[in-house]
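> only the shape, not the letters, is given here:
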């Protein structure tokens, strides 16, 4: 596994980005031989996300005792109040931690399939903004994935309850619309080769 960078932030979201070197990455395979039955790509993604999270915790001087998932599938650091989010799009893996607030991170490749499903995750204003621009579609999709992870629960409608209000520079102004509340969030995106990485700041 190649760690591209780790950006520790003691007061906000700390982010790490890594790349699996192959389906038989020797740096990773020794960690969990019990996962040998899994699809090779899925196994490498799983192992890389754990190792990258550990490296990010070390950079923040946070004890790392592993990761567990809650009833909604959201990952949590064991024996820690730090919030955690993980994303992978083979061979890229990303993770984010925040000392107090829920965090979200997503990495996506720019792919034509997004044009076929854009009506499912964009509202009319967002559809006009993106049109057929694959890069804009990827940023919007990834930003909504981040919002979904921040919320940490199921049953959110991407097109109606996750709103991208504005993209200004590398910042994304967004909202989560719930039955009884509206929550604003500031996200940031970065272009990494043919991928877009989005996370809350």
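Nice, thanks for sending it over. If you're wondering where the values come from, they're calculated on a predicted model, not measured in any experiment.

> contacts, neighbours, all on C-alpha from now
Noted.

> quick one, strands of this protein?
Using DSSP state E, the strands of the chain run over 2-7, 14-19, 67-69, 75-77, 83-89, 92-98, 105-109, 162-168, 171-177, 182-192, 195-200.

> possible to save the ones you listed as CSV with mean neighbour count and distance to residue 146?
Output for the strands of the chain, formatted as CSV (neighbours: other CA atoms under 10 Å; distance: least, CA to CA, whole Å):
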stretch, mean neighbour count, distance to residue 146
strand 2-7, 15, 18
strand 14-19, 23, 13
strand 67-69, 13, 17
strand 75-77, 19, 14
strand 83-89, 22, 9
strand 92-98, 27, 11
strand 105-109, 26, 5
strand 162-168, 18, 10
strand 171-177, 19, 10
strand 182-192, 16, 8
strand 195-200, 24, 6
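
> in addition, the following structure is provided for comparison:
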């Protein structure tokens, strides 16, 4: 497993991207797993799901830089959390890469996706009519992926299942530039939250990430 990219957001928050190159056994050798984790791993179909689960946990261990056991669990809505460390985390994976975002003091969300033309077919399922109006036709695929990663990152930060990407997560118009940030908001019942979402293009992939309060340089 090779560190492909590491970005420090502020003194308490960072994310990293790793290229998955090892076998499952090589990844397992780097982890301290309890019986409940081994049972869950055994329940996964061997292949990408297995490798993605292992690789995000190995990367999390690297980022936490500890010899202690890391008890990483998921809640009833599927949001990962640590029981024995105070840090907030977010995990993502796509094909040959794993992504982990960690913060000591704020909720975070990250998404990584391999950029493929197929996003055209599902755009209407996560983009509102108004949002489709600001998509750059000359960079349509990349622009759509930024929007997807942004909404997915906000969804992960919020950590609840009852969220519609179209109705509840709304993006302000922005121009696609390969790397940048833009405003977005989550509106769900009495919840009204505003975010500054960041994105970057990386080796054929798109990365979107957000925190409750990302400090700008």
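Thanks, I have it. Just so it is clear, the structure is predicted and the values come from calculations on it, not from any experiment.

> any idea what the TM-score comes out to?
For this chain pair, the superposition-based TM-score is 0.88 by TM-score structural alignment, normalised by the length of structure 1; 198 aligned residues with a CA RMSD of 2.4 Å.

> one step back: got the strands of structure 1 as TSV, with distance to residue 47 of structure 1 columns?
Output for the strands of structure 1, formatted as TSV (distance: least, CA to CA, whole Å):
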stretch	distance to residue 47 of structure 1
strand 2-7	13
strand 14-19	11
strand 67-69	11
strand 75-77	14
strand 83-89	11
strand 92-98	10
strand 105-109	17
strand 162-168	30
strand 171-177	30
strand 182-192	21
strand 195-200	20
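
> which helix in structure 2 has the most residues?
helix 140-158 (DSSP state H).

> what's the answer for structure 1, then?
The helix that spans the most residues within structure 1, counting by DSSP H, is helix 40-59.

> and that helix, what's buried?
Burial within helix 40-59 of structure 1, assessed by neighbour count using 16 or more other CA atoms under 10 Å, is assigned to 40-57.

> chain neighbours aside, what residue packs nearest to the counterpart of residue 83 of structure 1 in structure 2?
Correspondence of residue 83 of structure 1 to structure 2, assessed by TM-score structural alignment: residue 88. Of all residues not flanking residue 88 of structure 2 in the chain, residue 103 sits nearest, at 5.2 Å (CA to CA, 6 or more residues apart in numbering).

> quick one: map residue 192 of structure 2 onto structure 1.
Checking TM-score structural alignment: residue 192 of structure 2 goes with residue 182.

> identify the spatial nearest neighbour of its match, chain neighbours not counted.
Nearest residue to residue 182 of structure 1, sequence neighbours excluded (CA to CA, 6+ apart): residue 176, at 5.8 Å.

> wait, isn't that neighbour in contact with residue 161?
Yes: Residue 176 of structure 1 lies in contact with residue 161 (CA atoms under 8 Å); the separation is 5.7 Å.

> can you say which of the strands of structure 1 is nearest to residue 125 of structure 1?
Among those, the nearest to residue 125 of structure 1 by CA to CA is strand 162-168 (8.9 Å).

> other SSEs contacting the closest one?
helix 134-151, strand 171-177 (3 or more CA pairs under 8 Å, 6 or more residues apart in numbering; DSSP states H and E).

> can you rerun that using 10 Å?
On a contact count with 3 or more CA pairs under 10 Å, 6 or more residues apart in numbering; DSSP states H and E, strand 162-168 of structure 1 meets helix 124-130, helix 134-151, strand 171-177, strand 182-192.

> how about the contacts made by the residue nearest to residue 22 of structure 2 when sequence neighbours are not counted?
Counting by CA to CA, 6+ apart, residue 1 is the residue found nearest to residue 22 of structure 2 once chain neighbours are left out, at 5.8 Å. Listed by CA atoms under 10 Å, 6 or more residues apart in numbering, the contact set of residue 1 of structure 2 reads 18-23, 26-27, 55, 58-59, 97-98.
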